[in-house]
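Novice: After the sequence you'll find the predicted model.
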Amino acid sequence: MSAINKVLFIAPRFHTNQIGIVKALLNEGVEVEFHVLIKGPTEDYAVLTPIKIEEGKFSRFLSKFLKTQKVNKYYAFPSFFEYFNTIKNFNADLIIIRDPGRFFSIVSTIIAKLLGIKICFYTQETLEIEAKNTFRYFFQKFYKTIFHAEWITPIGGTDTRIKKFLPFVVESRFDYLNETSAIEGYSSEKAVAVIGKFTARKRLIWALKLAQEFDCKIKIIGENTTKEHATVYQELLEYVEEHNLGDNVEFMCNLSHSRTLKELSCSNFFLLTARNEPASISVLESLSVGIPVICPLECGTSSYLTPEKTGYTYRQDDYDDLKNKFRRLLVHVSEDKKIRVECLNSSAENFSEQAYINKFNYIFKRE
């Protein structure tokens, strides 16, 4: 057994899906630091404020030659010696490194190895990626071996040959259920909630088409902070006007995390229209406030659903399949008043703080 009292997270940014994990460790008495390269305008720092690590001079020089479409400063990294001292001063027992191929992650891994800190890699890949990509499998096995590291993933619901499953954390919110009288269940006056940045990949136009075809209410909770967001948002507004959907569709921009949860809790269900979504935390947040979900089968967090009990999945590029599942869930939530309790019970059992800590202690043999 090992004593893990201090944990350091390394990631490009402090994503919403890490909030519950950090909170669970803090409540367990573990000291946590979170190092990032980027701070976003809508991130929630109520639990912990991440430390922004500045990009080094050599990294800025290399960036002139490494032109890439990869997001979140994929090739950026800090000054090695300065960052060595930063990690050394925190004196972590465990370092959890997101996406080990990033330059920031590579530098962090080397420093952790030199300092003798236990290393754990963290990725959000589906089981299919590991199973089908032989090169990736052998590379990850080699990387894990040479650094004597653990490897965890919150995707898939089961351990793989390389990775151990460690769930996301989103606490059940029975208080939201009571505050909003959501236990009353389905109402034609309530909307279907859709959450996503105003980008092409989120495919929010599909939500508008469903509102039009089923004559139902849709509320789109989106982030509108960039030029791309503004462009897509304007296109959606024009579609609403062109098809006379003003009474069916409501847009809500740049809401706080707590306000988003409250909006979810008084919805009929949550709809995810995005394609290539690695791990939507909104799926889990919806279940945690008693709201069933419909999302693509290819979404990483679809594994947290119990089919036909807490939600439905559809083939991500098949609009007709989505339309069919949307119709079925509309009927389901209108007839089954127990579905919200099913969702809450599922969240308590599968991705609560206690579920996370139990598996964390098992993986890292923590006392």
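Specialist: Perfect, I can see it now.

Novice: Please count neighbours and contacts with C-alpha atoms only from this point.
Specialist: OK.

Novice: where do the strands sit along the chain?
Specialist: 6-10, 31-36, 51-52, 94-98, 118-122, 150-153, 164-165, 192-195, 218-222, 249-253, 270-271, 293-296, 311-314 (DSSP state E).

Novice: With distance to K70 and mean neighbour count as extra columns, can I get those in TSV?
Specialist: Output for these, formatted as TSV (distance: least, C-alpha to C-alpha, whole Å; neighbours: other C-alpha atoms under 10 Å):
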stretch	distance to K70	mean neighbour count
strand 6-10	18	22
strand 31-36	16	19
strand 51-52	20	16
strand 94-98	15	24
strand 118-122	18	22
strand 150-153	21	22
strand 164-165	26	20
strand 192-195	23	24
strand 218-222	22	23
strand 249-253	26	16
strand 270-271	27	26
strand 293-296	23	27
strand 311-314	28	24
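
Novice: now those strands in CSV, with distance to S302?
Specialist: Output for the strands of the chain, formatted as CSV (distance: least, C-alpha to C-alpha, whole Å):
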stretch, distance to S302
strand 6-10, 25
strand 31-36, 27
strand 51-52, 31
strand 94-98, 21
strand 118-122, 19
strand 150-153, 14
strand 164-165, 14
strand 192-195, 16
strand 218-222, 20
strand 249-253, 25
strand 270-271, 12
strand 293-296, 7
strand 311-314, 7
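
Novice: of all the ones you listed, which lies closest to Q354?
Specialist: strand 164-165 (14.8 Å; C-alpha to C-alpha).

Novice: Can you name every helix or strand that the closest one contacts?
Specialist: Applying 3 or more C-alpha pairs under 8 Å, 6 or more residues apart in numbering; DSSP states H and E, one finds that strand 164-165 contacts strand 150-153.

Novice: Second structure for comparison follows:
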Amino acid sequence: MRVLYVAPRYHTNQTAIMKGWLSRGDEVCFLAQYAGKLEDYTIIKPKVIGYSSFFILLNNLYVKIIKRTNEYAINMRLRYGFPPVGKLYLAMKKFSPDVVITRERSVYSIVVTILCRINGWPVILYNQSPLMEESKKDILHRIMYNLTPKYRITPVYRSKKNSQCKDPNAFFLPFLMEPHISPEDKEYFLEGYINLLCIGKYQKRKNHLLMIEVVERLATKYPIRLNIAGEVSDSFQEDYYKTVQEHLKEHHMGKIVTLYKDLTQAQVFELYKKADLFILPSSEEPAAVSPLEAMSFSLPVISGDDNGTATYIEEGKNGYIFADKDAADLYNKIELIISDKRNIQKMGRKSFELVIEKHQFENYYQTITDIVQQINN
């Protein structure tokens, strides 16, 4: 099978999918709108298609002048970015795909969908809207649904909202993850400490300061250390990174908390190896892959309930879910695990078992081929 992905960027969380296709002898091509700063291109290197010249002009005006104080202004390209249609079509035509998987409901994916319909290429939408979501039937949403693929895959099962229903053409496909360190090979409590780990860009919504506040309290009772690793790719993130640094100095936490920035994937994996418990304190997290990465290293995990992949955690078995931005609840959930070191090893084993059971390529492959068959029929 010839599988074509068209997405804003190639994300490292897609590595297991790429490996899965290639191990079967399938051909994979990845067309990206832009290249990420810290992605791992060992398995596959995307071809960057970019945006039309006119959109680049508008985007620069919007990001650098109109919304220059808004750190999220750059995300406008994800929804409204317009491709260089000729360049995009030639790349798609040259590959001649058996199936196209495009990312998000956006102007870019509308163009991709139209090109697929003209050429008879089966096309599937991948986004991170929950499988169980509120039905939106206003005119704008109906137009968008008609212009983008009928069939959809998502790694998110449900949101916190009520009044949800399942689209019969939507399929739940959780993130895939290679197993990295089995419980038998995992070393816990290095240097006599309980080692906590957080990973996420240096942004306010990642709630690093809340995490540090909780660790400061826990450190009076338990021998803990916290490593925080994140990306700093713009001036807004740099400013926030400095804010976190200053907070650590003011609270004399330098010996308990260590900050890392802009690590490679290999360096991040080294942090997973040294950790005993992974915590994702973030808010507004559509679908974080880091808890699943931690599970593949035989770590128990804790996530806020404002994360789309929090459902990958089986509460009380391989971790816990805490109420968003609730420092007291986060404190309690961490203490439930670290108060007895046996919990860490037992839950870490369950995490690894869940990765093997629910996050391997076979289910992904079967679902994609079933959808392609439905489209072709």
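Specialist: Here it is on my side, so go on. Quick caveat: nothing in here was measured; it's all calculated off a predicted structure.

Novice: returning to that earlier point: looking at the strands of the first structure, which is closest to E184 of the first structure?
Specialist: Ranking those by proximity to E184 of the first structure (C-alpha to C-alpha) places strand 192-195 first, at 15.6 Å.

Novice: Check how far the closest one sits from its aligned residues in the second structure, on average.
Specialist: Aligned to the second structure and superposed, strand 192-195 of the first structure gives a mean residue distance of 0.4 Å (mean C-alpha distance after the TM-score superposition for the first structure).

Novice: Please name the nearest non-neighbouring residue to the aligned residue in the second structure for D99 of the first structure.
Specialist: The alignment partner of D99 of the first structure in the second structure, by TM-score structural alignment, is E104. Counting by C-alpha to C-alpha, 6 or more residues apart in numbering, N127 is the residue found nearest to E104 of the second structure once chain neighbours are left out, at 4.8 Å.

Novice: Would you mind measuring from that neighbour to R105 of the second structure?
Specialist: Between N127 of the second structure and R105 of the second structure the distance is 8 Å, computed by C-alpha to C-alpha, to the nearest Å.

Novice: Same question for I334 of the second structure.
Specialist: Applying C-alpha to C-alpha, the value for I334 of the second structure to R105 of the second structure is 37 Å.

Novice: Next: L277 of the second structure.
Specialist: From L277 of the second structure across to R105 of the second structure, the span is 36 Å (C-alpha to C-alpha).

Novice: and those two? which has more neighbours close in?
Specialist: L277 (28 against 20; other C-alpha atoms under 10 Å).

Novice: so that one makes contact with K346?
Specialist: No: between L277 of the second structure and K346 there is no contact under C-alpha atoms under 8 Å: 11.8 Å.

Novice: The stretch 251-377 of the second structure: helices as residue ranges?
Specialist: Along the stretch 251-377 of the second structure, counting by DSSP state H, counting those that start in this stretch, helices occupy 265-274, 290-296, 327-338, 341-358, 361-376.

Novice: Relative to the first structure, which residues correspond to the shortest one?
Specialist: Using TM-score structural alignment, the residues of the first structure aligned to helix 290-296 of the second structure are 282-288.

Novice: how big is the offset of that stretch relative to the second structure?
Specialist: Mean for stretch 282-288 of the first structure is 0.6 Å (mean C-alpha distance after the TM-score superposition for the first structure).

Novice: And the contacts of that stretch?
Specialist: With contact meaning C-alpha atoms under 8 Å, 6 or more residues apart in numbering, stretch 282-288 of the first structure is reached by 170-173, 195, 261, 264-265, 269-270, 272, 292-293, 295, 301-302, 304, 310, 340, 343-344, 346-348.

Novice: The first structure: which residue goes with P179 of the second structure?
Specialist: Under the alignment (TM-score structural alignment), P179 of the second structure maps onto S172 of the first structure.

Novice: now do A275 of the second structure
Specialist: Using TM-score structural alignment, A275 of the second structure lines up with S267 in the first structure.

Novice: List the contacts of that match.
Specialist: Residues in contact with S267 of the first structure (C-alpha under 8 Å, 6+ apart) are 190-193, 291.

Novice: So what does E213 of the first structure match up with in the second structure?
Specialist: So E213 of the first structure corresponds to R217, using TM-score structural alignment.
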